[in-house]
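Undergrad: fold the stuff below for me.
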Amino acid sequence: MDMKALILFGHGARDSRWREPFDRLAGLWKTQHPNVRVELAFLELMKPSLEEAITLLADDGATDVVVVPVFFGQGGHLRNDFPVLLSDCQEKFPGMALSATPAVGEDEAVLQAIIEFSARAL
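TA: A predicted model of the protein is given here:
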């Protein structure tokens, strides 16, 4: 039986407080979808890395992992670095199905949520 899991993938930063919204996002996921495991992962400067997060999920029996880049757009990191990282992980975990969504900031519903947030500020 396939075990699905999710990785919320962010850039990372030197300031540990930058991570707080990601921790809240993962907490909301766990509350709303308690039957689907979620992990955070970061491109640089923070732990866990994408490979480390996938290892945690593989150790728990995950067989189908979707990586959600929590980036505003598809910049150089997502166009160049991320596909290489994901491909390397697929080679290291050949029994696991790994896939990725576009950057969250490219989704119409996310953009609309930003519009609504901005409108509340007026």
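Undergrad: please make it C-alpha for all contacts and neighbour counts, starting now.
TA: OK.
Undergrad: which residues of the chain fall in strands?
TA: Using DSSP state E, the strands of the chain run over residues 4-10, 37-42, 64-69, 97-100.
Undergrad: turn the ones you listed into TSV, including mean neighbour count and distance to Glu52.
TA: Output for the strands of the chain, formatted as TSV (neighbours: other Cα atoms under 10 Å; distance: least, Cα to Cα, whole Å):
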stretch	mean neighbour count	distance to Glu52
strand 4-10	22	11
strand 37-42	22	8
strand 64-69	20	13
strand 97-100	16	14
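Undergrad: any chance of the ones you listed in CSV, plus distance to Ala109?
TA: CSV is the format used below for the strands of the chain (distance: least, Cα to Cα, whole Å):
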stretch, distance to Ala109
strand 4-10, 17
strand 37-42, 21
strand 64-69, 15
strand 97-100, 18
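Undergrad: Gln112 is nearest to which of the ones you listed?
TA: Nearest to Gln112 among those is strand 64-69 (18.1 Å), distances taken as Cα to Cα.
Undergrad: what does the closest one rub up against?
TA: 2-10, 54, 78, 96-104 (Cα atoms under 8 Å, 6 or more residues apart in numbering).
Undergrad: again, but for stretch 24-31
TA: Counting by Cα under 8 Å, 6+ apart, residues outside stretch 24-31 touching it are 8, 36-40.
Undergrad: sequence B follows; please return its structure for comparison with A:
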Amino acid sequence: MSPAPAPAPALLVIAHGSRDPRHAATVHALVGRARTLRPGLRVETAFLDFNTPTVAQALSSLYLSGVREVVALPLLLTRAFHAKSDIPAALAESAARLPGLSVRVADVLGPSPLLISALERRLFEAGLTPADRSTTAVVLASAGSTDPEAIAAIAETAREWRRAGWCAVRPAFASATLPRTEDAVRALRAEGYGRVAVAPYVIAPGRLPDRIAAGAEASGADVMSAVLGAAPELATLVLHRYEAAVATPALVPALTA
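TA: Sure thing, here's the model as predicted:
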């Protein structure tokens, strides 16, 4: 009789966390959607701050249940400070305390065509149609970062989305760098664009997404879409990043006690 195949590594989705209860609820909804797409795969959630379980608590729980291989996935759209520093440090500290635990780190979610599909889904849900692409300018409004790699990735996403047929797509930021959402909307108006939509490039509600919404309202944006949330494209992308980490372990950071 052939030995039973080894269980697939568990997936630990690591979100930022927020004092705003909508944040954790949205993260749990997204993770739940990913879980339904892969029955039998152990999928858990952890948070860097404000919410529980923490990374250490989630890894300890997985370990005590017999899990020895984990793929940790940063629920982030760009590789900024949290992806480069906070998450690896939290994982390394926990792995050092759990003998025999192997943790591989998947890539962040962005950039990806699936994210652009999710952004368009939210704009269409807000009232636009595919036919509106050629007459609508879009502000791609992110939370913001001081990391040049993250800023460049958002700018590239805007350029890539523009190729889908929108008459303009401009990045904006709720913090850390400029322009702000309201400034980007006003600049597009000044350039002669008659319809301007704001698309939050954020996963879950919270203080910075609320700032994006306030800027859109203050500047008179015509359309304001919802955050990406538990969009099916994001759930699929989470699993794509997991599968890539499992298939190419030599190409991702590995932490083994």
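Undergrad: coming back round to it: from the contacts of stretch 24-31 of structure 1, which single one is nearest Arg19 of structure 1?
TA: For the contacts of stretch 24-31 of structure 1, the nearest to Arg19 of structure 1 is Leu40 (9.7 Å; Cα to Cα).
Undergrad: wait, what's in contact with the closest one?
TA: Applying Cα under 8 Å, 6+ apart, the residues contacting Leu40 of structure 1 are 7-10, 22-23, 26, 48, 53.
Undergrad: ok so, going back, nearest approach to Asp88 of structure 1 belongs to which of the strands of structure 1?
TA: Checked against Cα to Cα, the stretch from the strands of structure 1 lying closest is strand 97-100, at 10.8 Å.
Undergrad: after superposition, how close is the closest one to structure 2?
TA: If you overlay the two and look at strand 97-100 of structure 1, the average distance to its match in structure 2 is 0.8 Å (mean Cα distance after the TM-score superposition for structure 1).
Undergrad: which bit of structure 2 covers that strand?
TA: Under the alignment (TM-score structural alignment), strand 97-100 of structure 1 falls on residues 102-105 in structure 2.
Undergrad: residues of stretch 38-55 of structure 1 that come out buried?
TA: 38-43, 46, 48-55 (16 or more other Cα atoms under 10 Å).
Undergrad: what separates the equivalent of Ser85 of structure 2 over in structure 1 from Leu86 of structure 1, distance-wise?
TA: In structure 1, Ser85 of structure 2 lines up with Asn80, judged by TM-score structural alignment. For Asn80 of structure 1, the distance to Leu86 of structure 1 (Cα to Cα, to the nearest Å) stands at 11 Å.
Undergrad: cool, Val104 of structure 1 as well?
TA: 17 Å.
Undergrad: okay, Asn80 and Leu86 of structure 1: which has more neighbours?
TA: More crowded of Asn80 of structure 1 and Leu86, by other Cα atoms under 10 Å: Leu86, with 18 against 11.
Undergrad: distance of Leu30 of structure 2 from Val67 of structure 2?
TA: Counting by Cα to Cα, the gap from Leu30 of structure 2 to Val67 of structure 2 is 22 Å.
Undergrad: can you check Ala235 of structure 2 too?
TA: 23 Å.
Undergrad: check Pro148 of structure 2 too.
TA: Pro148 of structure 2 is 37 Å from Val67 of structure 2, by Cα to Cα.
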